[in-house]
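In: need a 3D model of the sequence below.
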Amino acid sequence: MDFNYSPRTQELQARVKAFMDQHVYPNEARYWAELRENTEAGKRWTPLKLIEELKPKARAENLWNLFLPESSHGAGLTNQEYAPLAEIMGRVPWASEVFNCSAPDTGNMETIERYGTPEQKQRWLAPLLEGKIRSAFAMTEPAVASSDATNIESRIERQGDHYLINGRKWWTSGAGDPRCAVYIFMGKTDPDAPRHSQQSMILVPADTPGITIVRPLQVFGYDDAPHGHMEVVFKDVKVPATNMLLGEGRGFEIAQGRLGPGRIHHCMRLIGLAERSLELMCRRASSRVAFGKPVASQTVTQERIAEARCMIDQARLLTLKAAWMMDVAGNKTAKAEIAMIKVVAPNMACQVIDWAMQVHGGAGMCEDFPLAYFYTIARTLRFADGPDEVHRNAIAKIELGKYA
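Out: All right, here's what the predicted structure looks like:
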């Protein structure tokens, strides 16, 4: 088997790395400083000037919309080709937006590209691809166990030439950004239909009357402004019937098409976080002395570094395999591998980051290093796109099916 990246991928890796070295890493401190300044000025939920300054630079270097497989937009990369680029971007949590490759916009763009009408694409996909607007995905609900999406209670009811939407959503990432112009909303159109045909997805303009952002939800004290993970109430929200995606009762079909690539992106970004954490761990261990010798000389530190190296490489290879299978055989064929990476990558990242924090001592817990924030991201992704338990259940059923 040939595990080398293609020449095209290697060339893009070099260019993305160079951009990160020149424009992103040197501005990490500025990112947090600008957010503090906005907060002190009472404008915490304001787009950061830094991001808007870097976007044209990335676009000028043709490092823009690098995702979107099966599309004429962007770079036209396969999932396997894009995955290592997502890893590089993932080393800094906010970097993906600079390249217009950040969630949930990537998944929403793929959804509209794959399932939208020409009119929907013109109104929403075009400005998203330009980076002029942002979007949100409204699926999870506080009142039900949303790990089973058939539990969703929000309603999408047809009334003549429009739909009336009612429901309470939370963890609606991106809804805090004032540039958020559209939601993809999942709700039930027919509660009496077969279990997986009750749900639909519909495009909801963010300025439609009846939408109330209740609050930003915090993750271990971080609110991820100006992006945010919001609790949102939809009360008698009226949208044209032409906003329906694909058709009534096809929400699960859309979800399966949307979540596969999104999970690949999340996992590769996590691998980038883990790689950066291991790098920080090695540098810290080599520079600190405890009990008469460098921390790097302590056997426990060496064992953890070695184990981290193994875990990261294993997760990367499994993720690349899943991406390759999606490209050659489709999401359905790769469903076991997609489920496996969603278990393996977040758990791996949590462990590696935790070990890196331990080597940093008290510094690993504060804002002097990015590790504490990295951990919140990794831990969150043990829920996002489905909790570990759901994916393990799916993997087990596939495995048991081989011997039924």
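In: alpha carbons only for contacts and neighbour counts from here, please
Out: Fine.
In: right, and Y31 touches L50 too?
Out: Yes: using CA atoms under 8 Å, Y31 is in contact with L50, at 6.8 Å.
In: quickly find the element holding the most centrally placed residue in the chain.
Out: Residue closest to the mean C-alpha point of the chain, counted by CA atoms, centre = their mean, is A103 at 4.3 Å. According to DSSP states H and E, A103 maps onto no helix or strand at all.
In: ok now do it, which residues does it touch?
Out: Counting by CA atoms under 8 Å, 6 or more residues apart in numbering, A103 makes contact with G262.
In: so who does L129 touch?
Out: Contacts of L129 (CA under 8 Å, 6+ apart): N65, N100, M109.
In: that one: which element?
Out: Per DSSP H and E: helix 126-130 holds L129.
In: which element follows that helix toward the C-terminus?
Out: Following helix 126-130 in sequence, per DSSP H and E, is strand 134-138.
In: and for that following strand, what's in contact with it?
Out: So strand 134-138 is in contact with 104-105, 108, 128, 169-175, 177, 179-186, going by CA under 8 Å, 6+ apart.
In: following up with a second sequence; could you model it the same way so I can compare the two?
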Amino acid sequence: MNFSYSPKVKELQQKLNRFMEEQIYPNEKLYEQQLNEQQSRWSHVPPVMEELKQKAKAEGLWNLFLPESEYGAGLTNTEYAPLCEIMGRSLLAPEVFNCSAPDTGNMEVLVRYGTDKQKQQWLVPLLNGEIRSCFSMTEPHVASSDATNIETDIRKEGDGYVINGRKWWTSGAGDPRCKISILMGKTNKDADRHEQQSMILVPLDTPGVKIERMLSVFGYDHAPHGHAEMTFENVRVPADNIIWGDGKGFAIAQGRLGPGRIHHCMRLIGAAERALEELCKRVQSRKAFGKPLASQGVIKEWIADSRIEIEQARLLTLKAAYMMDTVGNKEAKAEIAMIKVVAPSMALRVLDRAIQAFGGAGVSDDFPLAAQWANARTLRMADGPDEVHRAQLAKLELQKQKDNVYSLH
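Out: Sure, this is the predicted structure:
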């Protein structure tokens, strides 16, 4: 495994870092100010966002996440990793480069499994950044960490499907630009356990689709993006809105979540890097008990441990990305599961140390640490909780050891 960066990646890193310094960081506060200028934080998108998107597109910093050169920049997962890390330094940045969840995952689903009609109608405007999308999978009344529990009913009726169910944590549904949801539900409850589910495209303006409420995350509303609890009551969509085919929902979910999981991990490394930088600046500029905070022994341990943990997580992320590129997502499932457990916890530890070093300022919104911490904490549950990934890893390890014993006899 060679993790050295190609000339192409180095050039993109330089362009991204310059864009972050000149455009993203200076506009983080302006974005929030513009969001608060209207009576409702859900009614509009801050104008600075569209301005930044146009600038990013003009510089070729657009759709970098898609490996397919036909649609994206033609980067491998390994090449994209250091670029995604840079974007993760700011909660604002991923959308600016059209590399934000859940749009990235939805675009990947449409690229892999969508029909020509579905691609033309929904993928193209998503790739152009003209609309946004959401992903409706999690449900309030079942343990959705087991996707086979999903109860939303997708019933074939005439020349279409009728959908009934309740979803929550449908991220992105609050955005006024959100036009389409990829919804997961059951089309055949009598089929094999992993072939009961299907995914279907549901335009949000379809009669029967209703946003019941927007949910907060540790007090953050994440407007105008947000996370919705939604009901689907007798929602009728055409038969050709089904993705891939009846019973393919679970398989699509596994294909979708692999890249999504590792993208989260890449961004978390960037968040941790920025937190460590802020920590180092802070402790060198503040004094307590007659000497700089940086001279306190415990602070030095925080810095050293943070650097060690970031490097470990980065290497595991790169290994997982390399395996996805060389042997495929399915063969890389153990490495993807490992980094999905490691990266959020690592970022939380680094962010917690930075918050502690900042004191009261660390828990305020004057600095990005508190918001990044809240985001990182959700990622111990999103795209599968730690416990599910650990269970899968244990199962794989036990099987591997069992196979090793057999091979000796």
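In: can you give me the TM-score here?
Out: The TM-score (TM-score structural alignment, normalised by the length of structure 1) is 0.98; 402 aligned residues with a CA RMSD of 0.9 Å.
In: what's the mean gap between the helix holding L129 of structure 1 and the aligned bit of structure 2?
Out: When structure 2 is superposed, helix 126-130 of structure 1 averages 0.5 Å from its matched positions, counting by mean CA distance after the TM-score superposition for structure 1.
In: okay, buried residues for that helix please.
Out: Residues of helix 126-130 of structure 1 classed as buried: A126, L128, L129 (neighbour count, 16 or more other CA atoms under 10 Å).
In: just stretch 151-169 of structure 2 next, same as before
Out: 151-156, 160-169.
In: ends of that stretch, what's the gap?
Out: 15 Å (CA to CA, to the nearest Å).
In: any idea how far it is from the middle of the chain?
Out: From the chain centre to the centre of stretch 151-169 of structure 2 is a distance of 25 Å (CA atoms, centre = their mean, to the nearest Å).
In: equivalent analysis for stretch 244-263 of structure 2, please.
Out: For stretch 244-263 of structure 2, the distance to the chain centre is 14 Å (CA atoms, centre = their mean).
In: now it: which residue numbers in structure 1?
Out: Using TM-score structural alignment, the residues of structure 1 aligned to stretch 244-263 of structure 2 are 246-265.
In: now stretch 123-136 of structure 2
Out: So stretch 123-136 of structure 2 sits over residues 125-138 in structure 1, by TM-score structural alignment.
In: ok, and for the match of stretch 244-263 of structure 2, which residues are buried?
Out: 246, 248-252, 254-255, 257-265.
In: in structure 2, spot the helix with the most residues.
Out: helix 249-285 (DSSP state H).
In: and the helix or strand where V16 of structure 1 lies, what other elements does it pack with?
Out: Using DSSP H and E, V16 of structure 1 sits within helix 7-19. If you count contacts as 3 or more CA pairs under 8 Å, 6 or more residues apart in numbering; DSSP states H and E, helix 7-19 of structure 1 packs onto helix 79-89.
In: let's go with 10 Å and repeat that
Out: On a contact count with 3 or more CA pairs under 10 Å, 6 or more residues apart in numbering; DSSP states H and E, helix 7-19 of structure 1 meets helix 49-60, helix 79-89.
In: deepest-packed of those, please.
Out: helix 79-89 (a mean of 25; mean count of other CA atoms under 10 Å).
In: I'd like the next helix or strand past that helix.
Out: Going down the chain from helix 79-89 of structure 1, the next helix or strand is helix 95-98, by DSSP H and E.
In: what residues sit buried inside that following helix?
Out: Applying 16+ other CA under 10 Å to helix 95-98 of structure 1 flags A95, S96, E97, V98 as buried.
In: about what we covered before: now render the contacts of L129 of structure 1 as a markdown table, adding neighbour count.
Out: Shown next, in a markdown table, are these (neighbours: other CA atoms under 10 Å):
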| residue | neighbour count |
| --- | --- |
| N65 | 25 |
| N100 | 25 |
| M109 | 24 |
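In: fine by me, we can end here.
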